[in-house]
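Trainee: Please work out how this folds:
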Amino acid sequence: MSKRQLHLGAILTGVGTDQQEWLHPEIPGNASIDIDWYKQQARAAEAARFDFVFIVDSPYITPDSAPHFLNRLEPLTLLSALAGATDKIGLVATLTTSYTEPFNVARQFASLDHISQGRAGWNVVTTGLEGAAGNFGLEQHIDHGERYRRAREHVQVVQGLWDSYEDDAFPRDKAHKQFLDPAKQHRLDHRGEFFSVTGPLNISRSAQGQPVIFQAGISESGRRLAADIAEGIFAGVDNFEDAREYYADIKRRAAEAGRDPALVLLFPGITPIIADTDEQAQALQRQRDGELDLNKALVQLGRPFSYHDFKQYDLDAPFPELGELGSNGYRGHAERIKRVASEQGLTLRETALRFARPFSGFAGSALTVANEIERWFLEGAVDGFNIHVGAPSEFARFTDEVLPILRERGLFRSEYQASTLRGHLGIDVPHNRHSETHAPLRVAS
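Mentor: From the prediction side, this is the model:
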């Protein structure tokens, strides 16, 4: 085994976050609300020794949203069920900081961390969908800059609450009738720009100290936040050069923030297409591209622009000038769409189809896909990948054909060496800020 190991997450999305995947004959039409389906996929990922499974989420839909968004389980409820169906694999969920309160979030994730014995992770998002405001009593979506300031404070409060009890706060001494050492319970008494939280939280730290923090920002604000708080980053990139630039930028920012860049791990999401030969995989990719529904692609294109209606434009004219549209939504994604369309001179039709396709840089035989994964890993573009799980047979081709090649090269584990998510990722257990003596950080197990 080489010293540096590849890390892998499995994105579980039920019937799929694109418009077409639910049509696959292997995917039940109700997969997004079928707990048995999720258990099967989580167990398959655990059998393959993945680091974690990941559940995406967002708080707003329209009738045109992709099937998975229209009807799906709440992530923390889902992951609590998966905790009882698995033993080692990490459990990561998306939860917004813009429309939640830190005390509730701290309690929910701490509970999942105890239920799973130290396998929880939180993907911190600020919510790019402007329509979400109406679901939480607001007339307007929170401004982009304000959302990121709020997110930073939100995470600080949550992490402070997770340290409400020192690790030895509960002697549970029945002989002396002492359950709690009150000197080791700590109020937070936070008063900030967005939150006033007294504390303490009514749950202790877990086997991994605190849940792992993930983030996925690609805008300037998102990159700053990711570099400052995240231990794992779900980078949105679609080519090697952009991935390497993003990787170097985040590592540099993390170092400037006084953090160890090696402990800030980047995981782009990919959808491998694996066949017996490269030619067959490329033919399958072309077939899927040809099956794209243009109307649905236009809806999907509109999502990062707060579901802007692109059907009003000439499809074969250049991508329209949108001004600041998207700047208060998924800004990083919206900016990338505008940039790519401009640099490549794409029409609106071409842009919609271009961004409706899953990232297709990993299509080929198992050997070709393994070689490309190794190249990205060794040449400074990633620390691992988030693998989209769709049809079980397609995921099985990755686990049964690609992973053995990576294991043979010493790049990926054959067995778990730890029981917690921090242990899988090689990230230290954080100190409790209230402990009297700060011993060296211990590696998670």
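Trainee: going forward, measure contacts and count neighbours with C-alpha atoms only.
Mentor: Fine.
Trainee: could you pull out the strands for the stretch 1-150 of the chain?
Mentor: Using DSSP state E, counting those that start in this stretch, the strands of the stretch 1-150 of the chain run over 7-12, 52-55, 90-96, 120-125.
Trainee: What residues sit buried inside the shortest one?
Mentor: Residues of strand 52-55 classed as buried: 52, 53, 54, 55 (neighbour count, 16 or more other Cα atoms under 10 Å).
Trainee: just stretch 289-299 next, same as before
Mentor: Residues of stretch 289-299 classed as buried: 292, 294, 296, 297, 298, 299 (neighbour count, 16+ other Cα under 10 Å).
Trainee: Just the residues you listed: which are in helices?
Mentor: Taking DSSP state H, the ones among these that sit in helices are 294, 296, 297, 298, 299.
Trainee: Could you single out the nearest of the buried residues of stretch 289-299 to residue 411?
Mentor: Lowest distance from residue 411 to the buried residues of stretch 289-299 (Cα to Cα) belongs to residue 292, with 35.2 Å.
Trainee: hang on, isn't that closest one packed against residue 353?
Mentor: Yes: if you go by Cα atoms under 8 Å, residue 292 and residue 353 touch, sitting 7.3 Å apart.
Trainee: re earlier: which one, of the strands of the stretch 1-150 of the chain, ends up nearest to residue 367?
Mentor: Nearest to residue 367, of all those, is strand 7-12, at 17.7 Å by Cα to Cα.
Trainee: can you give me the angle the closest one makes with strand 90-96?
Mentor: Counting by axes from the mean of the first three to the mean of the last three Cα atoms, to 10 degrees, strand 7-12 lies at 60 degrees to strand 90-96.
Trainee: Please provide the structure for the following sequence as well, for comparison with the first:
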Amino acid sequence: MGVKNGLKLGFILHGVGRGWDSWRHPEAVIDGSTNIDLYVKQAKIAEKGKFDFVFVADSLHIDERSMPHYLSRFEPATILSALAMVTQHIGLVGTFSVSYTEPFNLARQFASLDKLSRGRAGWNVVTSWLEGTAANFSRDHHIGHGERYRLANEYVQVVKGLWDSYEPGAIVGDKQGGVFLKPGTLHQLNHKGEFFSVRGPLNLDRMPQGHPVLFQAGNSDDGRAFAAANADAIFSLPRNKEAAFAYRADLRERTAAAGRDPDTLFVFGGISTIVGSTREEVQRLSAERNSYASIEGALLSLGQSFNDYDFSQHDLDAPFPAVKEEWLSSSQGNVKTVLAAVEQDKLTLRETALRFGKPMDSFEGSPEEVADQLQDWFESGAVDGFMLGESLPGQFEIFVEQVVPILQARGLFRSDYSSDTLRGHLGLAVPENRYVAQRHNAAETDVARKEPANA
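Mentor: Coordinates of the predicted model:
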């Protein structure tokens, strides 16, 4: 089975935990979200398991109701650069917002990370949905949903243009000839658009991957269209296999319509696992995990997608509150999914929070049973891979030690790395530098024009 068509696995580094109450677990590391030793340990476990990448999520706004992991956590570029020094193969993916960073700075950060890691960088492109973020960046309002995605499209094109500033082999370092930079191989971008005006060139030469791998997590129509046009991979939070299959099918159709090969956009389903040796142990571990999932935490988790709305002010057993216009300018895809379920199933607020207020659903059972579920989703076309979160402290290591070998024995997952780059792990080609491509195209056109005359 080729790398491109095999099961893909990522792991989300989430410090003290993904829920509002998981920090209370006896084995939770209270400073885990800023604990370099914990991040190194988890990254090395993921690399031992031959995972494609580790992932650092991020956001730019907090308040006292935020998830404990959000309250104090590493900035992605810093921690990923540190992890690049203690790992050799695993991809390093981080979230950066296009709404509150400048393209030149971000292009330079990721080019630096790609060079530091020798080709393992990945960028999760987000537009930031929380209204409160604007106040941290000298702005009096957050830009609307549709405008955010227009900005994102332009932003990505600018960043890609900056990454192409240097042609491959531009820096020759010819000491005898006195030539450091090969003439004609460094280019200004000279971009002028709706949101950005960027001259360039980037002050960092061609990186190992050409462009870092682009990830995205949008579920709205705008988000899906953006991913189809720009992304190499997309994260989803599937609630069942049928919904996951429909989501992936829609993404593949959109990708083809955008003129791209659907096999070059990978869908990762967010999932956690509970692995036990007996049914009784699995039930005990599941109950233990559930004991750290309160209704209060579920309400906070639900409210996050609804622009940090405080649902605790409503009666839990009354019908779900009336829709507010500002909700649709937040995490629009997630909000619409929740509201559709509320309408269809006539859910109360409590029922909605318990269904949608969990960080991740889980596959549970023996190592073989968990492997069966992963294989079923993958082979049925519901996902291309999984973004794994840890359900309880220690469960990730158990997954690597007990489930991964089963996936490997079944020929679903690699037994060892065959590449040193994230693009190589995923089976993605290195993008051709645009200026080299222009010359190739011009040369081919010139040959085509001459051929009839010589016939």
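Trainee: Fetch the TM-score of the aligned pair.
Mentor: TM-score for the superposed pair, counting by TM-score structural alignment, normalised by the length of the first structure: 0.96. Supporting figures: 439 aligned residues with a Cα RMSD of 1.5 Å.
Trainee: Which parts of the stretch 151-300 of the first structure are strands?
Mentor: Residue ranges of the strands in the stretch 151-300 of the first structure, as given by DSSP E, counting those that start in this stretch, are 190-191, 196-197, 212-215, 232-233, 265-266, 269-270, 273-274.
Trainee: With distance to residue 170 of the first structure and mean neighbour count added, can I get these in JSON lines?
Mentor: Output for the strands of the stretch 151-300 of the first structure, formatted as JSON lines (distance: least, Cα to Cα, whole Å; neighbours: other Cα atoms under 10 Å):
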{"stretch": "strand 190-191", "distance to residue 170 of the first structure": "24", "mean neighbour count": "13"}
{"stretch": "strand 196-197", "distance to residue 170 of the first structure": "23", "mean neighbour count": "16"}
{"stretch": "strand 212-215", "distance to residue 170 of the first structure": "24", "mean neighbour count": "24"}
{"stretch": "strand 232-233", "distance to residue 170 of the first structure": "31", "mean neighbour count": "26"}
{"stretch": "strand 265-266", "distance to residue 170 of the first structure": "34", "mean neighbour count": "26"}
{"stretch": "strand 269-270", "distance to residue 170 of the first structure": "41", "mean neighbour count": "22"}
{"stretch": "strand 273-274", "distance to residue 170 of the first structure": "51", "mean neighbour count": "25"}
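Trainee: So for residue 114 of the first structure, which of the ones you listed sits nearest?
Mentor: From the strands of the stretch 151-300 of the first structure, taking Cα to Cα, the stretch that ends up closest is strand 212-215, at 13.2 Å.
Trainee: can you tell me the mean distance of that closest one from the second structure after alignment?
Mentor: After superposition onto the second structure, strand 212-215 of the first structure sits on average 0.5 Å from its aligned residues (mean Cα distance after the TM-score superposition for the first structure).
Trainee: Name the residues that touch that strand?
Mentor: The contact list for strand 212-215 of the first structure (Cα atoms under 8 Å, 6 or more residues apart in numbering) reads 120-125, 226, 229-234, 421-422.
Trainee: So which bits of stretch 343-362 of the second structure are buried?
Mentor: Under 16+ other Cα under 10 Å, the buried positions of stretch 343-362 of the second structure are 347-362.
Trainee: which one of those sits closest to residue 75 of the second structure?
Mentor: Using Cα to Cα, those come closest to residue 75 of the second structure at residue 359, 20.8 Å.
Trainee: would you say that closest one is within a helix?
Mentor: No: counting by DSSP: H, G, I helix; E, B strand; the rest coil, residue 359 of the second structure is not part of a helix but coil.
Trainee: so it touches residue 301, yeah?
Mentor: Yes: Residue 359 of the second structure lies in contact with residue 301 (Cα under 8 Å); the separation is 7.4 Å.
Trainee: Find residues that contact each of those two.
Mentor: In contact with both residue 359 of the second structure and residue 301: residue 19, using Cα under 8 Å, 6+ apart.
Trainee: residues making contact with stretch 169-181 of the first structure?
Mentor: Contacts of stretch 169-181 of the first structure (Cα under 8 Å, 6+ apart): 182, 183, 184, 185.
Trainee: Closest one of those residues to residue 107 of the first structure?
Mentor: Nearest to residue 107 of the first structure out of the contacts of stretch 169-181 of the first structure is residue 185 (Cα to Cα; 15.6 Å).
Trainee: out of the contacts of strand 212-215 of the first structure, which is most surrounded?
Mentor: The most crowded member of the contacts of strand 212-215 of the first structure, judged by other Cα atoms under 10 Å, is residue 120 (32 neighbours).
Trainee: roughly how far apart are the closest residue to residue 391 of the second structure other than its chain neighbours and residue 241 of the second structure?
Mentor: Excluding the flanking residues, the one nearest residue 391 of the second structure by Cα to Cα, 6 or more residues apart in numbering is residue 272, at 5.6 Å. Noted for residue 272 of the second structure: a distance of 15 Å to residue 241 of the second structure, by Cα to Cα, to the nearest Å.
Trainee: in the stretch 1-150 of the second structure, which spans are helices?
Mentor: Read by DSSP state H, counting those that start in this stretch, the stretch 1-150 of the second structure holds these helices, from start to end of the chain: 36-48, 68-71, 76-84, 103-116, 145-163.
Trainee: Reformat those helices as CSV; add distance to residue 136 of the second structure.
Mentor: Below are the helices of the stretch 1-150 of the second structure laid out as CSV (distance: least, Cα to Cα, whole Å):
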stretch, distance to residue 136 of the second structure
helix 36-48, 26
helix 68-71, 15
helix 76-84, 18
helix 103-116, 18
helix 145-163, 17
